[in-house]
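>>> Following is a predicted model, sequence given first.
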Amino acid sequence: MTSKRHVKDRNITSILLTFALLILGLMYLFPLLWFLLSSLKPGSELFTYPLKLLPKSVTFTNFLDAWTMLDFVKYFMNTLLSAVVTTILTVIASATCGYAFAKYKMKWLSIFFICILSTTMLPTEVIMNPTFTVIRKLGLYDNLLGIIIPSINTATGILMFRTFFSSVPNELIESARIDGASDGKIFLSIMLPIAKPIIFTLSIFSFQWRWNDYIWPLIVLNDPNKYTLQIAIRSLVGAENVNWSLLIAASVISIMPLLLVFLAFQHWILDSNATSGIK
């Protein structure tokens, strides 16, 4: 009897928690849904009172106008180039650093790792001035390399790889060394393949960070032909008025690559067999 009551109470608790999560999910989904539906409304419907979620007349003119007015192809390529190159270099740097911090036992490495983690306590605005000074002295001002190079090393990526590699048994590495494998071969042939979930997770995060980056490209880039997508969208905001229809449509277009990247690689993030290669 007690067991049946316990099962019943657990089911009720599960139902209540599921309902609470559903409500929370709808709270997050509602603004996004309103944003997407607003991109399909003509300008005359955006601020009508009372506000309505569904558009009276669906139009795709906003997307066509935003695409032609902003020259999306050029800005897409600039943003895609900087995001992809930065993501690749970030994964390489984070993986190598994380492996060294996890498997090489030296005191100075531990101190260095603590110094890297301490950078997460600094707001980005604090280091912008010295970073910009370095970029100018290196001749990278108004250059896409100026927004790529400072973004390569991230404490988050290094911590992710260090945590994962620390969970890999040292016996696996020792066995590979006994078989004659060098440290480089161990890292490339053994450690990286079993770290695929971490690689894809960091890749998605890094791509998202760089794609949505606004402040740093705004500071570094001066030539309109080198602008990234977020700076180009900002040009739709005028000094006295804002074309909200074009702004919303352009913003929807800008988030589509992020959605496609996540849908393409989400199974790597949700993969529960992250350590299956160790067996």
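Noted; the coordinates are in hand.
>>> okay, CA-based contacts and neighbour counts for the rest of this
Noted.
>>> mind listing the helices for the stretch 101-250 of the chain?
Chain-ordered helices for the stretch 101-250 of the chain, with DSSP state H, counting those that start in this stretch as the definition, fall at 107-118, 124-137, 145-148, 155-166, 170-178, 183-186, 192-194, 196-212, 215-220, 229-234, 244-269.
>>> Looking at the ones you listed, which is nearest to residue 29?
Closest approach to residue 29 among the helices of the stretch 101-250 of the chain (Cα to Cα): helix 244-269, 14.7 Å.
>>> List the buried residues for that closest one?
244-252, 254, 257-258, 262, 268-269 (16 or more other Cα atoms under 10 Å).
>>> Ok, stretch 87-106 next?
Residues 87-102 are the ones in stretch 87-106 that count as buried (16+ other Cα under 10 Å).
>>> One more: stretch 106-117?
Buried residues in stretch 106-117 (16+ other Cα under 10 Å): 113, 116-117.
>>> ok, these vs residue 164, which is closest?
Looking across the buried residues of stretch 106-117 and measuring by Cα to Cα, the closest to residue 164 is residue 113, at 15.1 Å.
>>> Nearest residue to that closest one in space, please, no chain neighbours.
Spatially, and ignoring its direct neighbours in sequence, residue 113 is nearest to residue 101 (7.0 Å; Cα to Cα, 6 or more residues apart in numbering).
>>> my guess is the one you found meets residue 110, correct?
Yes - using Cα atoms under 8 Å, residue 101 is in contact with residue 110, at 7.1 Å.
>>> so what's the residue nearest to residue 113 up against?
Residues in contact with residue 101 (Cα atoms under 8 Å, 6 or more residues apart in numbering) are 109-110, 113, 162.
>>> Include distance to residue 45 when you put those residues into TSV, please.
Formatted as TSV, the contacts of residue 101 follow (distance: Cα to Cα, whole Å):
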residue	distance to residue 45
109	59
110	59
113	54
162	52
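>>> hold the first one in mind and look at this next one:
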Amino acid sequence: MTLRAKVGTYLVLAPVAILFVAPFVWMISASFQPMSTIFANPPTWVPDDPTVDGYKGFLNLGTLTQAQESQGSGDWRWFANSAFVAITITVVQTFFNALCAYAFAKRRFPGRNVIFVLFLATMMVPGQITLIPNYIIVQHIPFFGGNDWMGMGGHGWLNSYWGLIMPGVVSAFGIFLLRQFMLSIPDSLLDAARIDGAGEFRIFWNVVLPLCVPALAANAIFTFQGAWEDFLWPLLITSGDPDKTTAPVGLALFVVQNKTDWNLLFAGSVIATLPMIIVFVIFQRQFVRGIAVTGIKE
């Protein structure tokens, strides 16, 4: 790329980048400002007198007013629940996605292509359509939450971590992503492992997975982001139970109260955003490589 082309590219992309980053920068700045200056006109990008009272109040490190306590501000359990649910879904889903992708990419069995197409077809179904069926299934899980063997008499997995985690243990998109990457792995490597006496699971674990680290990282980032930001399903499953409330639901409930302390809300929003940024920064190189290489072989 010539110097003129590079300059032109940066002249186009720089304003777009600033446009997308500006709201997040202002949110960070507002989280360090007192209530009196947050909505000043023009907006204050660099606080004149920065304070961490918003973070202290949100995390219950300081003294909260009665109104703030009634809003449930500072409840660190929101983030603990989100972290537990998101990390668990990420680990479990990445493993099962890789296992299914290996079967579709490297195993031969009747109806393989038909089943794979059916998996892809589920991606065209909006998630909102499956909310009620999934809710009914979770409610009638046998032997959980007071249910009998017919799934009746109790609440099943409602208001539980099981209900938050289990519907997300597999993803059609993740299977597709990893399957496309695994198609680029030479079959000769797998045949050599079979000649040495390795079983299929050992081939999958010791040969295929180490070669799929970029695609696994991409799948993990997508999964963690989706699980951390999920709002509708936790809201439906937990029904406002404070012990199982996740960060997005907690922040939403914080807003709809009679009075909103915006400095606390902005502090909580910054804290809720940081995990996704940290995960992306750590796995950025593998993520970009996984997206770039996926699908090079059909």
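Right, received. Where do you want to start? Small disclaimer: the values here were computed from a predicted structure and weren't measured.
>>> Looking at the contacts of residue 101 of the first structure, which one is closest to residue 133 of the first structure?
Of all the contacts of residue 101 of the first structure, residue 113 has the smallest distance to residue 133 of the first structure: 25.1 Å, by Cα to Cα.
>>> Skip the chain neighbours and tell me the closest residue to the counterpart of residue 57 of the second structure in the first structure.
Under the alignment by TM-score structural alignment, residue 57 of the second structure pairs with residue 65 in the first structure. Of all residues not flanking residue 65 of the first structure in the chain, residue 246 sits nearest, at 7.0 Å (Cα to Cα, 6+ apart).
>>> aligned partner of the one you found in the second structure?
Alignment note (TM-score structural alignment): residue 246 of the first structure maps to residue 264 of the second structure.
>>> Hmm, its match is touching residue 55, no?
Yes - with contacts counted by Cα under 8 Å, residue 264 of the second structure reaches residue 55, the gap being 6.4 Å.
>>> okay, and the common contacts of these two?
Here residue 264 of the second structure and residue 55 have residue 31 as joint contacts, going by Cα under 8 Å, 6+ apart.
>>> Which residues lie in contact with the corresponding residue of the second structure for residue 155 of the first structure in this structure?
By TM-score structural alignment, residue 155 of the first structure lines up with residue 172 in the second structure. Shown in contact with residue 172 of the second structure (Cα under 8 Å, 6+ apart): 97, 119-120, 122-123.
>>> Now residue 243 of the second structure. Nearest residue, chain neighbours left out?
Nearest non-adjacent residue to residue 243 of the second structure, counting by Cα to Cα, 6+ apart: residue 77, 7.1 Å away.
>>> Run a quick neighbour tally on the one you found.
Neighbour count for residue 77 of the second structure, taken as other Cα atoms under 10 Å: 17.
>>> Now do the contacts for it.
Neighbour list for residue 77 of the second structure: 243-246 [criterion: Cα under 8 Å, 6+ apart].
>>> how much space between residue 266 of the second structure and residue 227 of the second structure?
Going from residue 266 of the second structure to residue 227 of the second structure by Cα to Cα, to the nearest Å gives 21 Å.
>>> can you check residue 212 of the second structure too?
Counting by Cα to Cα, the gap from residue 212 of the second structure to residue 227 of the second structure is 22 Å.
>>> Show me what residue 189 of the first structure lines up with in the second structure.
Per TM-score structural alignment, residue 189 of the first structure is aligned with residue 206.
>>> okay, now its match: neighbour count?
Using other Cα under 10 Å, residue 206 of the second structure has 13 other residues around it.
>>> Could you give the secondary structure assignment for residue 48 of the second structure?
Residue 48 of the second structure carries the three-state label coil when classified by DSSP: H, G, I helix; E, B strand; the rest coil.
>>> can you give me the helices in the stretch 1-150 of the second structure?
Secondary structure of the stretch 1-150 of the second structure, counting by DSSP H, counting those that start in this stretch: helices at 3-31, 35-38, 53-58, 66-70, 77-106, 112-121, 131-139.
>>> what range in the first structure does the shortest one sit on?
Spelled out, it's helix 35-38 of the second structure. Against the first structure, helix 35-38 of the second structure falls on residues 43-46 (TM-score structural alignment).
>>> I figured residue 91 of the first structure hits residue 159, correct?
No - the pair residue 91 of the first structure / residue 159 is not scored as a contact, 11.9 Å apart, by Cα under 8 Å.
>>> With adjacent residues omitted, what lies nearest to residue 52 of the second structure?
Nearest residue to residue 52 of the second structure, sequence neighbours excluded (Cα to Cα, 6+ apart): residue 32, at 5.7 Å.
>>> Could you measure from residue 177 of the first structure over to residue 193 of the first structure?
17 Å.
>>> same deal with residue 234 of the first structure?
For residue 234 of the first structure, the distance to residue 193 of the first structure (Cα to Cα) stands at 41 Å.
>>> and if you look at residue 76 of the first structure?
31 Å.
>>> how about residue 230 of the first structure, what's its match in the second structure?
Residue correspondence to the second structure (TM-score structural alignment): residue 230 of the first structure is matched to residue 248.
>>> where's that match relative to residue 234 of the second structure, distance?
9 Å.
>>> quick one, which of these two is more surrounded?
Between residue 248 of the second structure and residue 234, residue 234 has the larger neighbour count (other Cα under 10 Å), namely 26 against 22.
>>> I'd guessed the more buried one sits against residue 245; true?
Yes - counting by Cα under 8 Å, residue 234 of the second structure touches residue 245, with 7.2 Å between them.
>>> any idea how far residue 150 of the first structure is from residue 90 of the first structure?
From residue 150 of the first structure across to residue 90 of the first structure, the span is 10 Å (Cα to Cα).
>>> same deal with residue 159 of the first structure?
From residue 159 of the first structure to residue 90 of the first structure the distance is 13 Å (Cα to Cα).
>>> same check, this time on residue 261 of the first structure
Using Cα to Cα, residue 261 of the first structure is found at 17 Å from residue 90 of the first structure.
>>> Good, wrapping up.
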